[in-house]
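**Student:** need a 3D model of the sequence below.
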Amino acid sequence: MIVRRPGRVPYEPTWRAMQDFTTQRDASTPDELWLVEHPPVYTLGQAGKAEHLLHVTDIPLVKIDRGGQITYHGPGQVVGYLLLDLHRRGLKVREMVNLLEQALIDCIADYGLDARRKDGAPGVYIDGAKVAALGLRVKNGCSYHGLSLNVDMDLTPFTWINPCGYSGLQTIQLKDFGVTEGPEDVATRLLVHLQRHFPDVPPT
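**Tutor:** Purely as a prediction, here's the structure:
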């Protein structure tokens, strides 16, 4: 799997690049994993409802093609995009979601924290508060979009939305629990777990 770490990049061109990559790939295309940060942006999934944005803000809102409702991306958050050929890996979407959640749980456990899944609410939680979000799109058996993990960021923009469509859902970050590593170091740690759960599968 090819890993790309371009740093802080604008959201919309990155999304379009994921679409283009997925449209143009074939059975000989290696899978890719992109680890990035984004400037402040709200993204609204395909079936997302605009009323989950509770306040008018200067933060751009981008309507996109993943599942799920509204979420926020901003500096200090690790975002991982997994561009995988699920057919080649023998994975179904639910299995991929489980593996993504487990990679996040394992990464967070490295800091001595107990993160868990929540039934019916994709993502990862600590004491019922959300620390990581998931959102995927699968086209022709290939995935794009992925996950976000809150590390050390301004959480205020989450209070201006119903995160992932859930009213009153508390959003937290690793810094709240004494984690001093920044997003780059956390991304490196998360990468190890993602590569373990999604090992290389050579293209045909």
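
**Student:** hey, let's count contacts and neighbours off CA atoms from now on
**Tutor:** Noted.

**Student:** and the residue nearest to Gly7 when sequence neighbours are not counted, helix, strand or coil?
**Tutor:** In space, and not counting its chain neighbours, Gly7 is closest to Val36: 5.1 Å by Cα to Cα, 6 or more residues apart in numbering. Three-state assignment for Val36 (DSSP: H, G, I helix; E, B strand; the rest coil): strand.

**Student:** now the other sequence, so there's something to compare against:
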Amino acid sequence: MGEGRPVIPLQTRELGRTDYSDTWRAMQAFNAARSADTPDELWITEHPPVYTLGLNKRDVQPPLRQDIPLVETDRGGKITYHGPGQLIVYFLIDLKRRDLSIRPLVSLMENAVIALLGQYGIAAAARADAPGVYVENRKIASLGLRVRNGCCYHGLSLNIDMDLSPFDAIDPCGYRGLEVTQTRDLGIPADMATLSAQLKTLLLNQLNRL
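**Tutor:** A predicted model of the protein is given here:
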């Protein structure tokens, strides 16, 4: 953070496993109720199996399986899957207060995941045409945000140790044939708790420099 600028408070909440819709509504309520003095927050969680469809519904095919609920939500992007073993980090950030726009925030999120994977010797990259993080063209992290009143919510998901088969029933993030991967399949031995703590540290370090 620049010299002489006040420190902007940032809190983290470890929520455990939470229902997607309940957490989404809680983010909306937090955003609606916040004031100029409300600390920014990161919410760390995982969800039971759920497909989520963002605001970009163009050419999106419905899931081929009916045993997993589909929630139409207000984040950016198209369709994706969340389930146990996938790390979720939600960003409840006052963008105006941090003089931050969406593209730099997306890059910050992507760079933190890339740095995390790099600590384990895995080369990953972002793509300009499709936000997220990729390892050899297989997607390992997805991003989606919503901005209201100069503040954002929603965030990123990182596949760690999950059943990836539900992705086969959709075009992940709207891309037909897009393959996905996860840290376990890349040979990373660390568990959810370890990777969550490491990613949180990377994110906080970057956010606190703004």
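
**Student:** work out the TM-score between the chains.
**Tutor:** The TM-score (TM-score structural alignment, normalised by the length of the first structure) is 0.95; 201 aligned residues with a Cα RMSD of 1.3 Å.

**Student:** center of the second structure - which residue?
**Tutor:** For the second structure, Leu156 is the residue whose C-alpha lies nearest the centre (Cα atoms, centre = their mean; 0.5 Å).

**Student:** ok, and the closest non-adjacent residue to that one?
**Tutor:** Nearest non-adjacent residue to Leu156 of the second structure, counting by Cα to Cα, 6+ apart: Leu143, 4.4 Å away.

**Student:** which position in the first structure aligns with the one you found?
**Tutor:** Using TM-score structural alignment, the partner of Leu143 of the second structure in the first structure is Leu134.

**Student:** how near is that match to Gly128 of the first structure?
**Tutor:** Going from Leu134 of the first structure to Gly128 of the first structure by Cα to Cα, to the nearest Å gives 16 Å.

**Student:** neighbour-wise, which of the two wins?
**Tutor:** Leu134 (23 against 15; other Cα atoms under 10 Å).

**Student:** how close does whichever strand or helix holds the more buried one sit to the second structure?
**Tutor:** Using DSSP states H and E, Leu134 of the first structure sits in strand 129-139. Once the two are superposed, strand 129-139 of the first structure sits an average of 0.3 Å from its aligned residues in the second structure (mean Cα distance after the TM-score superposition for the first structure).

**Student:** distance check, the counterpart of the residue nearest to the centre of the second structure in the first structure against Thr57 of the first structure.
**Tutor:** Correspondence of Leu156 of the second structure to the first structure, assessed by TM-score structural alignment: Leu147. Look at Leu147 of the first structure and Thr57 of the first structure: by Cα to Cα, they are 24 Å apart.

**Student:** and Ile70 of the first structure, by the same measure?
**Tutor:** On the measure of Cα to Cα, Ile70 of the first structure and Thr57 of the first structure end up 14 Å apart.

**Student:** pick out whichever of the two has more residues nearby.
**Tutor:** For Ile70 of the first structure and Thr57, the more surrounded residue by other Cα under 10 Å is Ile70, and the numbers stand at 28 against 10.

**Student:** what residues are up against that one?
**Tutor:** 42-45, 48-49, 52-53, 161-165 (Cα atoms under 8 Å, 6 or more residues apart in numbering).

**Student:** burial count for the aligned residue in the first structure for Asp168 of the second structure?
**Tutor:** Alignment note (TM-score structural alignment): Asp168 of the second structure maps to Thr159 of the first structure. By the measure other Cα under 10 Å, the count of residues near Thr159 of the first structure is 16.
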